[in-house]
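S.K.: Fold the following, please.
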Amino acid sequence: MIVLGIESSCDETGVALVESTGTGVPVLRAHALHSQVDMHQAYGGVVPELASRDHIRRVLPLAEDVLARAGCTLGEVDVVAYTRGPGLAGALLVGAGVACALGAALRKPVLGVHHLEGHLLSPFLSSDPPQFPFIALLVSGGHTQLMQVEGVGDYRMLGETIDDAAGEAFDKSAKLLGLGYPGGPALSRLAEQGDPAAFRLPRPLLHSGDLDFSFAGLKTAVLTQVNKLADALQARRADLAASTEAAIVEVLVKKSLAALDRSGLQRIVVAGGVGANRRLRAQLDAACAKRGLRVHYPELSLCTDNGAMIALAAAMRLQAGVQQARASYAFDVKPRWPLEQLSAG
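M.R.: Below you'll find the predicted structure:
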């Protein structure tokens, strides 16, 4: 079974082909990605209307590129998958519309995929894929969640952010420091030159006794330091960036270890854009190695939004028998769609 996956939830257009043999992990045949970062930089963030228009321009050429690189024709595609939500409504509609039109033209079934499920399952495409069950730390855009994952479609929420997510804390702090868009990667690069102990910043909810997160207070603390430094900010930016990153990472690592302790599981998956952060990977690897626990990540190229994770999630749901692709081509999208509301059917 060959699945064509289309991702268009925000500011990246991704297309991929995944092949499932019915047993084992589906294989990625080819994928292509176009990032809109350069287009949105002038505005300091994603402009939804521009994002939607760019998806329209990019999705079909990317699909042609993927098919050519995989040595596959459209007629060989068995299922067309697309991101149904969550995300920007207009951007989601582009991917959904193209996928359902392709499905109708090819007389092949289509399947709408949950964006976060794609991230959660993306480490299965890595050179060191996980095994069920595991704890998942989802740190993607506006989402920071800890899930207990028993199998495909079997997810239980353990904790989530009650305000800003980790990715938002990175981006908002970067903006306060005068860094460019996207802010998170820029802050992490600057942090490599600074002292993570230079500023005493809060670790919100670190000792709350639950597995929820909160990063709004950290952003406020960074703003306070920026105002205190005033003209001296330029000389201390690297230190403040490093201290901010250290605060975010410490909370993520300790909450993740607490989730492992409570569940009794021995394996954790980290997925989403923040999962590419070097400090997070280094500290979580070290802490888990000390306890004899396993950590799994997506390949770095698959940490951000991409079509491969959408095709993979569709293939794994179909392979596990938890969902059937449909031959009806009317569609809707779900800009707000909590992962815990994802049904198995």
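S.K.: Please make it C-alpha for all contacts and neighbour counts, starting now.
M.R.: Will do.
S.K.: what's the following helix or strand after the helix ranked longest in the chain?
M.R.: Assignment by DSSP state H gives helix 233-263 as the longest helix of the chain. Where DSSP states H and E defines the elements, the next helix or strand beyond helix 233-263 is strand 267-271.
S.K.: so what does that next one touch, helix or strand wise?
M.R.: Here strand 267-271 touches helix 115-121, strand 134-140, helix 233-263, strand 294-296, going by 3 or more CA pairs under 8 Å, 6 or more residues apart in numbering; DSSP states H and E.
S.K.: Can you name the next helix or strand after it?
M.R.: Per DSSP H and E, the first helix or strand lying C-terminal to strand 267-271 is helix 278-291.
S.K.: Tell me which residues of that next one come out buried.
M.R.: By neighbour count on 16 or more other CA atoms under 10 Å, the buried set for helix 278-291 is 279-281, 283-285, 287-288.
S.K.: what about residue 116, how many neighbours?
M.R.: For residue 116, the count of nearby residues is 25 (other CA atoms under 10 Å).
S.K.: ok, now how distant is it from residue 99?
M.R.: 19 Å (CA to CA, to the nearest Å).
S.K.: For the stretch 101-250 of the chain, which segments are assigned as helices?
M.R.: Applying DSSP state H, counting those that start in this stretch to the stretch 101-250 of the chain gives helices spanning 115-121, 166-176, 183-191, 216-229, 233-263.
S.K.: Let's compare: structure for the following, please.
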Amino acid sequence: MAVKASVLGATGYTGAELVRLLSAHPAVELVGLTTQSYAGQPFWEVYPHLLGYVDLVCREQDVGALVRESDVIFAALPHGHAMHVAGEILGAGKALVDLGADFRLADARTFAAWYKTEHAAPDLLPQAAYGLPEIHREKIRGSRLVANPGCYPTGAILALAPLLKERLVDTGSIVIDAKSGVSGAGRAPSLNTHFCEVNESIKAYGVAGHRHTPEIEQELSRLAGEPVVVSFTPHLVPMTRGILCTVYARLVRAAETEELLEIYRRFYAGERFVRVLPPGMLPATKMVAGSNHCDIGLVVDRRARRVVVISAIDNLLKGAAGQAVQNMNIMFGLPEEEGLTGPGVYP
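M.R.: Predicted structure coming up:
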């Protein structure tokens, strides 16, 4: 019997990727797509590449109706929205995968401090599983509320997890330099993502204050078993898709590149969507575009006694919609890779 799925905010870039993936998922039936801007229009009129694949008509948000029709609801909405509907969805016994930030942080005060709004459903935070399957698979499996990670945190956490688990780096020395394509800013027009503003340019933003910082620190602290504070700087680059994270950390003991790669291979053994690259090969966003993969490579800088770890993901897939489908598969006991197999597209 098919899992009946609906998407809130289906006409943003992340929502559209969810619709594309779910429409081809062999165990899913799409039943509802909501939008603020395109109610009454066939979805394929908004995204013509799905003509012949998705016949649903966009509609205004009516959570009560969606709850009656759906087994799982994906909230592809900005922060501050899912918290207001989560109680109704969960109270009806349905599953919620939130692709926004509302349930990623375990502490409501931390959320309020970074997102400048009080949390409307703090009582639900203990129920939320942080949806990074490679780290929290068992909690995801037993949860009806999954907080899909941010795109930057996905790349950063996967890059660092083996080092912190094995206590191989100084937790006070971590620097994360990340670069994202423009689709990460969403579909709504803005000056910052105007072609003339981003073309032939690269710029840092959110320096020492990006909202993904506490999310990264929360998960790295859990892995390390002690508080971790990082320096995280995101950059906007003139490409459509992809995130490249370059992570620097001081080693607590001498180590060689091959030794650390073997630790990574053991840590991610059996993980369908994490590829640890061989020595001398480093990730590039082109290698993962259109896929749910996270590629990881590393080099030990013996002179500086640092390790440099590089990860690459597609921000709309492993960084958002693909990971959300991966989480749904786990929640409903489906093969984790269902609807997500295959390499990306190249060039």
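S.K.: now what about the TM-score between them?
M.R.: Superposed pair, TM-score by TM-score structural alignment, normalised by the length of the first structure: 0.34. Supporting alignment: 207 aligned residues with a CA RMSD of 7.2 Å.
S.K.: The longest helix of the first structure packs against which elements?
M.R.: So helix 233-263 of the first structure, by 3+ CA pairs under 8 Å, 6+ apart, packs with strand 134-140, strand 143-151, helix 166-176, helix 183-191, helix 216-229, strand 267-271, helix 278-291.
S.K.: before we move on, the earlier item: figure out which of the helices and strands packed on strand 267-271 of the first structure is closest to residue 28 of the first structure.
M.R.: Residue 28 of the first structure sits nearest to helix 115-121 of all these, at 13.0 Å, using CA to CA.
S.K.: Mind listing what's buried along that closest one?
M.R.: 115-121.
S.K.: Reformat those as TSV; add distance to residue 160 of the first structure.
M.R.: As requested, the buried residues of helix 115-121 of the first structure are arranged in TSV below (distance: CA to CA, whole Å):
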residue	distance to residue 160 of the first structure
115	17
116	13
117	15
118	18
119	16
120	15
121	18
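S.K.: just these now: which is nearest residue 189 of the first structure?
M.R.: Closest to residue 189 of the first structure out of the buried residues of helix 115-121 of the first structure is residue 119 (23.3 Å), distances taken as CA to CA.
S.K.: Assess the claim that the closest one and residue 138 are in contact.
M.R.: Yes - look at residue 119 of the first structure against residue 138 with CA atoms under 8 Å: they come within range, at 7.5 Å.
S.K.: Now do the strands in the stretch 101-250 of the second structure.
M.R.: For the stretch 101-250 of the second structure, applying DSSP state E, counting those that start in this stretch gives strands covering 129-130, 145-147, 175-180, 203-204, 231-236, 243-250.
S.K.: Looking at those strands, which one is packed in the most?
M.R.: Among the strands of the stretch 101-250 of the second structure, ranked by average contacts under mean count of other CA atoms under 10 Å, first place goes to strand 145-147 (a mean of 27).
S.K.: Run through the neighbouring helices and strands of that one.
M.R.: strand 95-98, strand 129-130.
S.K.: repeat that for 10 Å
M.R.: strand 72-75, helix 82-91, strand 95-98, strand 129-130, helix 133-141, helix 321-331 (3 or more CA pairs under 10 Å, 6 or more residues apart in numbering; DSSP states H and E).
S.K.: follow-up on the earlier one: among the buried residues of helix 115-121 of the first structure, which pair sits farthest apart?
M.R.: Spatial extent of the buried residues of helix 115-121 of the first structure (CA to CA) is set by the pair 115 and 121 at 10.2 Å.
S.K.: give me the number of residues near residue 4 of the first structure?
M.R.: Residues lying near residue 4 of the first structure (other CA under 10 Å) number 32.
S.K.: Likewise for the one 10 residues further on?
M.R.: Residue 14 of the first structure is surrounded by 29 other residues when neighbours are defined as other CA under 10 Å.
S.K.: State the next helix or strand along the chain beyond whichever helix or strand it is part of.
M.R.: For residue 14 of the first structure, the element it lies in under DSSP H and E is strand 12-19. Once strand 12-19 of the first structure ends, the next helix or strand along the chain (criterion: DSSP H and E) is strand 27-35.
S.K.: From the contact counts, what lies against that following strand?
M.R.: Other helices and strands packing on strand 27-35 of the first structure, by 3+ CA pairs under 10 Å, 6+ apart, are strand 2-7, strand 12-19, helix 48-70, helix 307-320.
S.K.: Out of these, which gets nearest to residue 240 of the first structure?
M.R.: strand 12-19 (29.6 Å).
S.K.: What is that closest one packed up against?
M.R.: Here strand 12-19 of the first structure touches strand 2-7, strand 27-35, helix 48-70, strand 79-85, helix 89-106, helix 307-320, going by 3+ CA pairs under 10 Å, 6+ apart.
S.K.: Run the angle between it and helix 48-70 for me.
M.R.: Put simply, strand 12-19 of the first structure runs at 30 degrees to helix 48-70, going by axes from the mean of the first three to the mean of the last three CA atoms, to 10 degrees.
S.K.: quick one, strand 12-19 of the first structure and strand 79-85 angle?
M.R.: Using the same axes, to 10 degrees, strand 12-19 of the first structure lies at 140 degrees relative to strand 79-85.
S.K.: could you measure the closest residue to residue 295 of the first structure other than its chain neighbours against residue 248 of the first structure, distance?
M.R.: Nearest residue to residue 295 of the first structure, sequence neighbours excluded (CA to CA, 6 or more residues apart in numbering): residue 268, at 5.0 Å. Between residue 268 of the first structure and residue 248 of the first structure the computed distance is 18 Å (CA to CA).
S.K.: who has more neighbours, these two?
M.R.: residue 268 (29 against 23).
S.K.: Give the buried residues for the longest helix of the first structure.
M.R.: When burial is assessed from 16+ other CA under 10 Å, helix 233-263 of the first structure yields the following buried residues: 233, 236-257, 259-260.
S.K.: from memory residue 159 of the second structure sits against residue 249, does it?
M.R.: No - Residue 159 of the second structure is beyond contact range of residue 249, at 11.2 Å (criterion: CA atoms under 10 Å).
S.K.: List the residues that are in contact with both of those two.
M.R.: Shared contacts of residue 159 of the second structure and residue 249, defined by CA atoms under 10 Å, 6 or more residues apart in numbering, comprise 176, 308-309.
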